[in-house]
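*Asks:* Turn this into a structure:
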Amino acid sequence: MFNIENITRKNVFKLAPYSSARQEFTGEASIWLDANENPFETEINRYPDPNQTAFKTEISALKNISMNQIFIGNGSDEAIDLLFRAFCEPGEDKSYIFPPTYGMYEVSATINNVETVKINLTTDFKIPECSDILKVIDSKGLLFICSPNNPTGNVYSLARIKEIASKFKGVVVVDEAYIDFSKTESAISLLEEVPNLVVLQTMSKAYGVAGLRLGMAFANEQFITVLNKIKPPYNVNSLSQIEGLKTLKNRNKVLEQIDLLNSEKDILIELLSQIPSVNKVYPSEANFLLVEFKDSEKIFITLRSKGIIIRNRSSQIKNCLRITVGSPEQNKVLIKAIKEI
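*Replies:* Next comes the predicted model:
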C-alpha cells in the first residue's frame, strides 16, 4: 500500500506547519481583529483565503476531482519547487527529465541541490523504453514527463505514463500545461490507480491569464496535504483568486479561443510547410509549433528586427524555432515576413 512517509523528506514529514489567522477562523464576522491587518476597507486590505476555497470549488467541478486532491500555487513553478522541497533529499535524491523539455525542472532541481539526470527522447521525440529508463535510475526523487511536451508539442500515452510510474519508486510528475489544446485525455484520470502520480496544469496558456500566476497540482490527498503544509500561508493573492474564478465561470469564451487557436495552428502548419526556407514543421498538440528551418538564425534575427518575437530552440534542437500560434491577423503578418526573408 502507498505510504507518503516513505518518499517525503523526514524533516518535512515531521514539520508542524504555520497556522495563519485565516486558517484558525473561517466563516463570517463583523469585526476582524485577529491578523494585524489595516482595518480601513479597500477590498484588498485583508489577507486572501489561504485555502482558495471558491476557486478550488470551481476547479473541482470542472475537473471532476475532490477538492482535497487539488493544490493551487503561484504558477505551476511554485508547485514544481515545492515538490522538490518535499520529496527530494538534497544531495541524495535525483530528478529525472526527458530532454528536450521544459527548462525549469532542471533549474528548480539545481536550486534545491538535487542532481538532474537527463534521459534523452528518441530522434522522433518519444520517451525511451522502460528498460532503458530503468538502467539509469538509481534513486527515488522526481521524474518529469511534460505532455504535451515543450518545445516539441507531442503527447505521451496514459498507458506509457502508467507503465513508468509503476516502476519508479519516487514521484512521477506529469506537466500538462498545454493539455487544453490537446484531444488526449488528462493524466488526472490515472490518479485513483497510480498513487505516486502528480499532475500539473495552469491557467497561463489556454485560459489567457498568465499574469495572474495560477497553477494547479492534482494528486492523491496525501500529496496535497504535504504541499499545503510547506507552502507560504497566503501563496495566491486575492486579485488572482477573484479574476481566476471569473475566468473559469466564463469558460465558453476560453473554449471558443481554443478552437480558434487550434484551427489557426492547422493553417500555420499548411502555410509554413509550403515555404522553401522551412525544412520541417513538427506535429503539435499544444498552442505552438516547432519548426526546423534551413537557416534558423537568419529567420530568428530578421523576424526580431521586424518586431516579431519567437523562441530560438536551436540550442536544444538544431535549426529549430518555436512559434506560438497567434491571432489570425498576427499569423498572417508572420507568414508574410517569413516568405520575404
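
*Asks:* hey, let's count contacts and neighbours off CA atoms from now on
*Replies:* OK.

*Asks:* Hmm, Pro39 is touching Asn45, no?
*Replies:* Yes. Counting by CA atoms under 8 Å, Pro39 does reach Asn45; the two are 7.3 Å apart.

*Asks:* got the contact list for stretch 193-203?
*Replies:* 2, 75-76, 79, 162, 165-166, 170-179, 187-188, 190-191, 209-210, 213-220, 244 (CA atoms under 8 Å, 6 or more residues apart in numbering).

*Asks:* Just the residues you listed: which are in helices?
*Replies:* In this view, the contacts of stretch 193-203 that belong to helices under DSSP state H are Ser76, Ala79, Lys162, Ala165, Ser166, Gly244.

*Asks:* any chance of the residues you listed in a markdown table, with distance to Leu134 and neighbour count too?
*Replies:* What follows is the ones in helices among the contacts of stretch 193-203, written out as a markdown table (distance: CA to CA, whole Å; neighbours: other CA atoms under 10 Å):
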| residue | distance to Leu134 | neighbour count |
| --- | --- | --- |
| Ser76 | 27 | 24 |
| Ala79 | 26 | 21 |
| Lys162 | 14 | 17 |
| Ala165 | 11 | 19 |
| Ser166 | 12 | 16 |
| Gly244 | 40 | 20 |
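
*Asks:* to compare against the first, here's another:
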Amino acid sequence: MSINHLVRPNILKLVPYSSARSEFKGKAEVFLDANENPFETGLNRYPDPLQWKLKAAISNLKGVPVEQIFLGNGSDEAIDLVVRIFCEPRQDHILILPPTYGMYQVSADIADVGVRSVSLTPDFQPDVPAILAAADEHSKILFICSPNNPTGNSVDLEHIRSLCTQFKGVVVVDEAYIDFSKEASCTTLLAEFPNLIVLQTFSKAWGMAGIRLGMAFASPEIIQLFNKVKPPYNINQLTQQIALEALETSQDDYKKLLSILLTERERLEKALAGLKFVQQVYPTDANFILVKMDDPNGTYQYLVDAGIIVRNRNSVHLCAGSLRITVGRPEENDALLTALEQK
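*Replies:* Presented below is the predicted three-dimensional model:
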C-alpha cells in the first residue's frame, strides 16, 4: 500500500529547504559553510538536523529502525505535521474519538481542516462500525489515543488492527502513556500497516516534559514526508544531548521511578475507591486516574483551597462527574488522600 495518494499534491512536489548541515555529512576540521559564529561556546554550531545519534539510541530501546523514526518538538509537532501533510484545507478532514486529547482538534482548526467526531463507547472503546460509516474519501486521518487521555484506558489492539485494515486514510495512535501500560505498543504493527503512525514521548514516564521531545514511528515513506516538511533544525542541541544522556546513563533510574509510579497508582486506586463520595474509579493504564464522584466541582475547589491541583473533567463528553488525578510522589499522594478523607 502506497500512501502517496493521501498526501497533499503540493507536499509531494515540495522541494525542502536544504541546510548546510544536511548537505555536507562528512568530517572536516574547518566549517565555513553555515554562517555560524566560529568561536566555541559549546552551542555555536547548528545541531544535527536529523538527530542520527539520538535516533540510534531510541532505535535500540524501541526496536524500530532509525529510518522509521521522526523526532519532533513534542508529539504536538508530529500531530501538526501529519495534518499539514495529508489534509487539504477546507476540503479534507480528520476523525477524532471523544473524549480524547484536545490537540488533534486544535491542530486541525489551525490548518483550516475539518473535524468529524465519533464518540467512544460507554466503556471508552472505539465504535469501529460508526467510525467507518462516518468516513469518506476526504477522511484523511484517524486519531486514536491509547492509553486514552482523559480516561486512562488502553484501546483494544484488535480494534486498532481492524481500523488500520479498513480505514482508507492514515491511522495515528498516540501512545504518550504507553510506558505505564501492560499492553503491547502498536509499533509491533508497523511492518503490517504502512498507513500507521505511532506517537510516543519523553514527557511522561521519562520525566522530561521540559525538553519537549516527541517521537513518531512509521513507514520510511511517511518519515521522509515528515523530514521534508519539518523546520530544518527542529530539535535543538540541548534537547538532543539531554535525551541521549538519559538513554545512555539513566535507564535504571527510569525503571525505578516507573515502578514507584505504578505502585503509587495502585495505592491511589484502592484508597480513592474507598471514599464514600466516590462513585467509580475507572481502570487506567496511564499515570493518572479518572474518578467519578458526587460533587466534582465542589471537590475540585476544595482541593484548590488546600493547595492541591487536579484536573476537572466534569464538562468533558462521557466524563460527567469526574476529576482526573495525576499520580504524584508518595508524599503528594499522601497529601491528596488526607485532604479527601477530611472532606
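
*Asks:* Could I get the TM-score for this pair?
*Replies:* After superposition, the two chains reach a TM-score (TM-score structural alignment, normalised by the length of the first structure) of 0.98; 339 aligned residues with a CA RMSD of 0.9 Å.

*Asks:* OK, contacts around Ile96 of the second structure?
*Replies:* With CA under 8 Å, 6+ apart, Ile96 of the second structure has these contacts: Tyr104, Gln105, Val115, Arg116, Ser117, Val118, Leu142, Phe143, Ile144.

*Asks:* What strand or helix carries the third one?
*Replies:* Think Val115 of the second structure. Assigned by DSSP states H and E, Val115 of the second structure falls within strand 114-117.

*Asks:* chain center to that strand: distance?
*Replies:* Averaging C-alpha positions (CA atoms, centre = their mean, to the nearest Å) puts strand 114-117 of the second structure 19 Å from its chain's average.

*Asks:* Next: stretch 292-310 of the first structure.
*Replies:* With CA atoms, centre = their mean, you get 27 Å for stretch 292-310 of the first structure.

*Asks:* Endpoint to endpoint, it covers what distance?
*Replies:* Terminal residues of stretch 292-310 of the first structure are spaced 13 Å apart (CA to CA, to the nearest Å).

*Asks:* go on, stretch 214-230 of the first structure?
*Replies:* End-to-end for stretch 214-230 of the first structure, by CA to CA: 18 Å.

*Asks:* And the contacts of that stretch?
*Replies:* Residues contacting stretch 214-230 of the first structure (CA under 8 Å, 6+ apart): 4, 12-13, 15-18, 68-79, 82-83, 86, 188, 191-192, 195, 197-204, 236, 240, 244.

*Asks:* Can you list which of the contacts of stretch 193-203 of the first structure are found in strands?
*Replies:* Mapping the contacts of stretch 193-203 of the first structure onto strands (DSSP state E) picks out Val171, Val172, Val173, Val174, Asp175, Leu214, Gly215, Met216, Ala217, Phe218, Ala219.

*Asks:* picking up where we left off before, of the contacts of Ile96 of the second structure, which is the nearest to Phe288 of the second structure?
*Replies:* Minimum distance to Phe288 of the second structure across the contacts of Ile96 of the second structure is 18.1 Å, recorded for Ile144 (CA to CA).

*Asks:* So what's the residue count around the closest one?
*Replies:* The tally of other residues near Ile144 of the second structure (other CA atoms under 10 Å) stands at 24.
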